[in-house]
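In: sequence-free structure coming up:
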């Protein structure tokens, strides 16, 4: 199936590793040119080289911190200068501070501030600057990676859940205001996804992984590939009548009807 992404320009934030990196590769595999935004120049340059070698599209490293206004401004200027606009923006963010704690134990204001700036304010700053670049030459797509914990809070995830809920609310407002310009705005909300640790080893012990598998009706962990496929679908031509929505990838963990 032709997803209509060949030759489009896509931005992926927080993409120097993990899920963001995989999303950038998945969009490039569909023929999209990709702008890569994260703090690590070396990792971005290596990823850009991999993308161009594997998929023959243009990959542009854009080092910067989405929490910093000057870096967000520079990113928008670079996108306009290098590509003349933007078709797809994937707002991926970093993790909340570790270690994870029970909500009643989250009393450190610095941790709350760090989570706010990383997971909510950074996404807002990028969205504010990139949506004006969309819609002139065709439909635009804004997709945020949030968490299914927004709809069913998971233990010890308060720092993440609170601000990703904020991202969900912000994107719902954007969807209402940008639809007339042909821009769709949606969230992908994963949970219980197999995520390699930065060292390359599994993020969970065997016992932890088994416990997490029991939290959903499919009795397994989700894959990075499945999350990437959801993002690519929402970026596609075929998803053009979906906006203001959240697509959960949680193996049935969330038990609500809606």
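Out: Everything's here; your move. In this text, all values refer to a predicted model and were calculated from it rather than measured experimentally. Numbers count the residues shown, from 1 in each chain.

In: okay, CA-based contacts and neighbour counts for the rest of this
Out: Fine.

In: What are the buried residues along the longest strand belonging to the chain?
Out: Taking DSSP state E as the criterion, the chain has its longest strand at strand 183-190. Neighbour-count burial for strand 183-190 flags 183, 184, 185, 186, 187, 188, 189, 190 (criterion: 16 or more other C-alpha atoms under 10 Å).

In: try this one next to it:
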């Protein structure tokens, strides 16, 4: 291992499974101390077990990213445990299980729930995490967008709206905090085989086949493949990359 994150502290949301769990393991293997953050306490505890099994150092934080007081407490707990904060990975996100739901069919409550987790959660982590990155002398923020922000793909209107907004927020933050040594980028995955997409198969059983056939590489990504892209953005190897949208979609958006 190159230990590309040696000496760094990473705050990863949505770390109870899927891309977040994979990132926690990958970042820890590369030398980062990791705060694994999720509303699913049992799932995030399992992530910590896997990180430690791989020889990494991490703490579990039970947190609803749409709740400001919980986010503030989670950031404070991370700094208390590790002394600083260098990386924010806003990975937490939800979508409607019916990926073909229309704006007419979507309840207001469901619209707001997705907005609160995906967009408000990203805002709150940045709001309370950025001051700690400034104190540490700079850092990297990775916000999770999606190909749903770039093309007309299934996911539902609220999900797509949040992902487009995250790209705009990313560009704003990148311009605002560049002189403070903070880089901010958006990671836009295509179809990734995670617990979230697995749950969608209960509504649309052909999801894996259809999504794989629509992807030029002919398959969905494993969470570790997305985590490796996040690792690049978190590391000093991407030191001249900010305000970018890094697409990791197996070619989905080129066809």
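Out: Good, I have the coordinates. A quick note: this is a predicted structure, and the numbers were derived from the prediction, not measured.

In: Any idea what the TM-score comes out to?
Out: Between these two chains, after superposing, the TM-score reads 0.91 (TM-score structural alignment, normalised by the length of the second structure); 255 aligned residues with a C-alpha RMSD of 2.4 Å.

In: just checking, next helix/strand downstream of the longest strand of the first structure?
Out: Using DSSP states H and E, the helix or strand that follows strand 183-190 of the first structure in sequence is helix 206-213.

In: Quick one: list the elements packing against that next one.
Out: Secondary-structure packing of helix 206-213 of the first structure (3 or more C-alpha pairs under 8 Å, 6 or more residues apart in numbering; DSSP states H and E): no helix or strand packs against it.

In: and the closest residue to residue 241 of the first structure other than its chain neighbours, how far is that from residue 162 of the first structure?
Out: Leaving aside its sequence neighbours, residue 241 of the first structure sits nearest to residue 184 (C-alpha to C-alpha, 6 or more residues apart in numbering; 7.8 Å). From residue 184 of the first structure across to residue 162 of the first structure, the span is 24 Å (C-alpha to C-alpha, to the nearest Å).

In: ok so, going back, which residues touch the longest strand of the first structure?
Out: Contacts with strand 183-190 of the first structure, where a contact means C-alpha atoms under 8 Å, 6 or more residues apart in numbering, come from 134-135, 139-148, 168, 171-172, 174-175, 178, 227, 230-231, 234, 240-250.

In: Among the residues you listed, which ones are in strands?
Out: Residues of those located in strands (DSSP E): 140, 141, 142, 143, 144, 145, 246, 247, 248, 249.

In: export those residues to CSV and tack on neighbour count?
Out: Formatted as CSV, those follow (neighbours: other C-alpha atoms under 10 Å):
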residue, neighbour count
140, 28
141, 25
142, 27
143, 25
144, 25
145, 25
246, 21
247, 18
248, 21
249, 21
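
In: Can you tell me which of the residues you listed is nearest residue 207 of the first structure?
Out: residue 249 (22.2 Å; C-alpha to C-alpha).

In: wait, doesn't that closest one sit right on residue 148?
Out: Yes - using C-alpha atoms under 8 Å, residue 249 of the first structure is in contact with residue 148, at 7.3 Å.

In: Need the overlap of contacts for these two.
Out: What both residue 249 of the first structure and residue 148 touch, as defined by C-alpha under 8 Å, 6+ apart, is the set 189, 190, 191.

In: quick one: the first one from residue 178 of the first structure, how far?
Out: Applying C-alpha to C-alpha, the value for residue 189 of the first structure to residue 178 of the first structure is 21 Å.

In: What of the last one?
Out: Counting by C-alpha to C-alpha, the gap from residue 191 of the first structure to residue 178 of the first structure is 28 Å.

In: So for these two, which residue has more residues nearby?
Out: residue 191 (23 against 18; other C-alpha atoms under 10 Å).

In: mind listing what the closest residue to that one other than its chain neighbours touches?
Out: Once flanking residues are discounted, residue 191 of the first structure sits nearest to residue 250: 4.8 Å by C-alpha to C-alpha, 6+ apart. For residue 250 of the first structure, the contacting residues are 148, 189, 190, 191, 192, 193, 216, 222, by C-alpha under 8 Å, 6+ apart.

In: what sits against the first one?
Out: Which is residue 148 of the first structure. 189, 190, 191, 248, 249, 250, 254.

In: Can you match these up with the second structure and say which hold?
Out: Checking these against the second structure (both residues aligned by TM-score structural alignment, their matches' C-alpha atoms under 8 Å), the contacts still present are 189, 190, 191, 248, 250, 254.

In: how far apart are the longest strand of the first structure and its match in the second structure?
Out: For strand 183-190 of the first structure, the mean deviation from the second structure after alignment is 0.6 Å (mean C-alpha distance after the TM-score superposition for the first structure).

In: What residues in the second structure pair up with that strand?
Out: Mapping strand 183-190 of the first structure onto the second structure (TM-score structural alignment) gives residues 182-189.

In: distance between the matching stretch and the chain's centre?
Out: 9 Å (C-alpha atoms, centre = their mean, to the nearest Å).

In: OK, contacts around the residue nearest to the spatial centre of the first structure?
Out: The centroid of the first structure falls nearest to residue 92 when counting by C-alpha atoms, centre = their mean (2.6 Å). Contact analysis of residue 92 of the first structure by C-alpha under 8 Å, 6+ apart lists 12, 13, 14, 15, 20, 123, 144, 145, 146.
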